[in-house]
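Colleague: Take this sequence and fold it.
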Amino acid sequence: MNSDAKRAYNVTILFIFISLASVLISLNTGTLRISPIKVIQTFFGYGDFKSTTILFDYRMPRILITMLAGIGLGISGAILQGISRNPLADPGILGLHAGASFGLVIFVTYFHSMDEKASILIPLFTFAGGVLAAFLIVVLSYERYKGIIPIRLILVGIAVSAGFSAVTLFLSLRLNEETYTFASRWLVGNVWGRDWIHVIALLPWILILVPYTWFQSKTLNALSLGDDVAAGLGASVERNRLLMLATAVGLSCASVAMAGGIGFIGLVAPHLARRLVGSMYQHFLPVSGLIGMVILVLADTIGRSIFAPNAIPAGIVVAAIGAPYFLYLLTKTK
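Modeller: I've put the predicted structure just below:
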């Protein structure tokens, strides 16, 4: 094992422990507090009725959603930064979240909530909205004889995001009061009220697309070096870029389908991971996913503890952290 791989291994193990600590803190945080010892006892079947109900009926689904969504957003951002060769790429900035929001508004127009079995369809609707946004971005970024121009992806994405946001706002104003309240809570990244059915809806997307992304590390390494270099290494540039873009769309849209319109994680997590373990995708992809998970779990924990009993949506907490970091990157990026 070379020095880079050893460093990546050590950092990954460190963040696994940080993730476990974050989850344990989150399980112990809320209006009704449960000590860490009682949390562990409850997991092994020795908890009382109150502890079991709080953990398994209320907190565990919510925490699992934040864990899975954080991983999906962190890895999606890493993919987008590689295929666009732009360190400021992010599913939200690129317009994918706006497309997902459009898909969700279409969903609530017909199903009106996230309750029961209809929740399984939410990632499909948000994915369809994200695919539509990605299709427009690819078409508008394409130039004959040159293919997709990476630098245009960001600029076109900002424009597409603005367009979808305007349409989504218009459609949401036509909803009834109850459905509009639900949609507005989702748009700011509120994870409150998630159930096991929402975990089941999100889990397959993460279990399939995250390992697939890691197996495509060499492809992402090649694409991040430039089209000419990637072609010289034998990669099918346009085909692989579209496949990885579709993977990023699936991860980000499925994640925001259950966690809400949370931005900046896809920007911050890959940057921090790259600083810690280097730019080789096989090394920093796992770390990027773990950092995204830690950020979202802690953001949700902070939002429902510091301002208790009035919980602050996790999306607002992430934005409060991510916006200054984004400005910092703007000043450092040439």
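Colleague: all contacts plus neighbour counts: C-alpha atoms, from now on.
Modeller: OK.
Colleague: separation between Ile75 and Leu267?
Modeller: Shown here: Ile75 relative to Leu267, a distance of 10 Å by Cα to Cα, to the nearest Å.
Colleague: Between those two, which has more neighbouring residues?
Modeller: Remark: of Ile75 and Leu267, Ile75 carries more neighbours, 34 against 30, as counted by other Cα atoms under 10 Å.
Colleague: my read: the more buried one touches Leu290, true?
Modeller: No - between Ile75 and Leu290 there is no contact under Cα atoms under 8 Å: 9.0 Å.
Colleague: list the buried ones in the helix or strand encompassing Thr126?
Modeller: Per DSSP states H and E: Thr126 is located in helix 122-141. Within helix 122-141, the residues that count as buried by 16 or more other Cα atoms under 10 Å are 122-134, 136-138, 140-141.
Colleague: elements contacting it?
Modeller: Secondary-structure packing of helix 122-141 (3 or more Cα pairs under 8 Å, 6 or more residues apart in numbering; DSSP states H and E): helix 96-111, helix 150-172, helix 196-215, helix 237-259.
Colleague: one more to put side by side:
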Amino acid sequence: MIAPHLIRRQRLIIFILCALIIATFIIGLGMGASSVSFDRIIPTILGNGTFKEEFVLFSIRLPRILITVLAGMALALSGSILQSITRNDLADPGIIGINAGAGVGVAIFFLFFPVDVGSFIYVLPAVAFLGALLTAILIYAFSYSKKEGLQPVRLVLVGIGFSMALSGVMIVLISSAERSKVDFIAKWLAGNIWGNDWAFVWAILPWLVILIPFTLFKANKLNLLNLSEPVAIGVGVSLEKERIVLLLTAVALAASAVSVTGGIAFIGLLSPHIAKALVGPRNQLFIPVAILTGGWLLLLADTIGRNIINFSSIPAGIIVSLIGAPYFIYLLFKK
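Modeller: Got it, this is the predicted structure:
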């Protein structure tokens, strides 16, 4: 049973995070290369804006902001699942190579297969999922021992090795590609939010609508998987079955986000840690907080990156890395 004061704390933190997301959302709508004054945002949303204001808000800013929030939520949930099933606080889809696997899948599809503009947006998450899934299977296989089961430390080390190897594969692919396609892949690697159309919102939204409730339904199983293997088996958990199902869930979430935002790391690392520090390690409590934290962090990073330089923008992935890399080093020393 969860203590009532923890539930009250969770609700308060969720309210604060929703307020932060809304505030950053409004700031992001108003700021940019073509700024819209804040007193014109609500009238424009209600249909009383000029053509320019409506075009900037509805065709450029609003879809990009929604995509950023949804992708941040997906990455945060993916990281939360990975940390629970591996019992390793350093697990993150970007760090352990899942994002890199999705990226290689996207690059191969984009560079060597005929691209149909109409279906490209919807096929891309599936391609990213296949690349991420193959990578996750290999990482899991190399990290698993028949005697000791899944070894969390080995999983992180193997994942980092795969991430580096796949980065080399990406460089080889780029070296033989056309210049226009190389530019796209380079932006993808930097973690640029390149999906900025309503179609990308509809491409990523179904994954979250299905997988967030599914993960919350499995929250108690995640609590048990976070314990030692003998304890989990002793209470009747089908260990390998649950791990595989939840690993597939984490891969699907990471792939759906990566397919529209590019290679963004550390959101899946930071968000669960912040959530656990605020409400404790119970998955029922921290997963909703982690989801909102991830959405807000990525939205904040993208808003800063778009506006920090007048005539250019810094990819959100770089802004997140400036925050996440020192924290990752801190965790390495701590653990």
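Colleague: re earlier: what residues are shared contacts of Ile75 and Leu267 of structure 1?
Modeller: Contact with both Ile75 of structure 1 and Leu267 is made by no residue, according to Cα atoms under 8 Å, 6 or more residues apart in numbering.
Colleague: Might one say that Ala33 of structure 2 is in contact with Ile308?
Modeller: No - proximity of Ala33 of structure 2 to Ile308 does not meet the contact threshold set by Cα under 8 Å, at 11.0 Å.
Colleague: which residues sit in contact with the residue nearest to Leu267 of structure 1 when sequence neighbours are not counted?
Modeller: Setting aside the residues directly before and after it, Leu267 of structure 1 is nearest to Asp90 in space (Cα to Cα, 6 or more residues apart in numbering), at 5.0 Å. By Cα under 8 Å, 6+ apart, Asp90 of structure 1 lies in contact with 76-77, 80-81, 263-267.
Colleague: and with 6 Å instead?
Modeller: The neighbours of Asp90 of structure 1, taking Cα atoms under 6 Å, 6 or more residues apart in numbering as the test, are 77, 266-267.
Colleague: Out of the residues you listed, flag the one nearest to Val237 of structure 1.
Modeller: Checking the contacts of Asp90 of structure 1 against Val237 of structure 1 with Cα to Cα, the nearest one is Gly77 at 19.2 Å.
Colleague: Need the counterpart of the closest one in structure 2.
Modeller: Under the alignment (TM-score structural alignment), Gly77 of structure 1 pairs with Gly79 of structure 2.
Colleague: try Met67 of structure 1
Modeller: Looking across to structure 2 (by TM-score structural alignment), Met67 of structure 1 lines up with Val69.
Colleague: State the helix or strand in which that match lies.
Modeller: For Val69 of structure 2, the host element (DSSP H and E) is helix 62-86.
Colleague: what comes up buried for that helix?
Modeller: For helix 62-86 of structure 2, the neighbour count (16+ other Cα under 10 Å) marks 62-86 as buried.
Colleague: wait, what's in contact with the most centrally placed residue in structure 2?
Modeller: Geometric centre of structure 2, nearest residue: Leu75, 1.9 Å, by Cα atoms, centre = their mean. Going by Cα under 6 Å, 6+ apart, Leu75 of structure 2 touches 254, 268.
Colleague: now it: how far from Gly263 of structure 2?
Modeller: From Leu75 of structure 2 across to Gly263 of structure 2, the span is 11 Å (Cα to Cα).
Colleague: Surely Met67 of structure 1 and Gly292 touch.
Modeller: No - counting by Cα atoms under 6 Å, Met67 of structure 1 stays clear of Gly292, with 8.2 Å between them.
Colleague: Which neighbours do the two have in common?
Modeller: The contact sets of Met67 of structure 1 and Gly292 do not overlap (Cα under 6 Å, 6+ apart).
Colleague: one step back: tell me the residues of structure 2 aligned with the helix holding Thr126 of structure 1.
Modeller: Mapped onto structure 2 using TM-score structural alignment, helix 122-141 of structure 1 spans residues 124-143.
Colleague: Mean distance of the matching stretch to its aligned residues in structure 1, please.
Modeller: When structure 1 is superposed, stretch 124-143 of structure 2 averages 0.7 Å from its matched positions, counting by mean Cα distance after the TM-score superposition for structure 1.
Colleague: Identify all contacting residues around that stretch.
Modeller: 98, 101-102, 105-106, 150-151, 154-155, 159, 252, 255-256, 259.
Colleague: Of those, just say which sits nearest to Glu178 of structure 2.
Modeller: Taking the contacts of stretch 124-143 of structure 2 together and measuring to Glu178 of structure 2 by Cα to Cα, the closest member is Val106, at 15.5 Å.
Colleague: Give me the aligned partner of that closest one over in structure 1.
Modeller: Aligning on TM-score structural alignment places Val106 of structure 2 opposite Leu104 in structure 1.
Colleague: how about that match, what does it touch?
Modeller: Counting by Cα under 6 Å, 6+ apart, Leu104 of structure 1 touches Thr126.
Colleague: The same query, at a cut-off of 10 Å, please.
Modeller: The contact partners of Leu104 of structure 1, taken as Cα atoms under 10 Å, 6 or more residues apart in numbering, are 98, 113, 121-129, 168, 183, 186-187, 253, 256-257, 260.
Colleague: Which residue numbers in structure 2 does stretch 226-239 of structure 1 align to?
Modeller: The aligned range for stretch 226-239 of structure 1 is 228-241, by TM-score structural alignment.
Colleague: For the matching stretch, measure first residue to last.
Modeller: End-to-end distance of stretch 228-241 of structure 2 (Cα to Cα): 16 Å.
Colleague: quick one: buried residues of that stretch?
Modeller: 232, 237, 239.
Colleague: Switch the residues you listed over to JSON lines; also include distance to Asn226 of structure 2.
Modeller: Shown next, in JSON lines, are the buried residues of stretch 228-241 of structure 2 (distance: Cα to Cα, whole Å):
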{"residue": "Ala232", "distance to Asn226 of structure 2": "8"}
{"residue": "Val237", "distance to Asn226 of structure 2": "12"}
{"residue": "Leu239", "distance to Asn226 of structure 2": "11"}
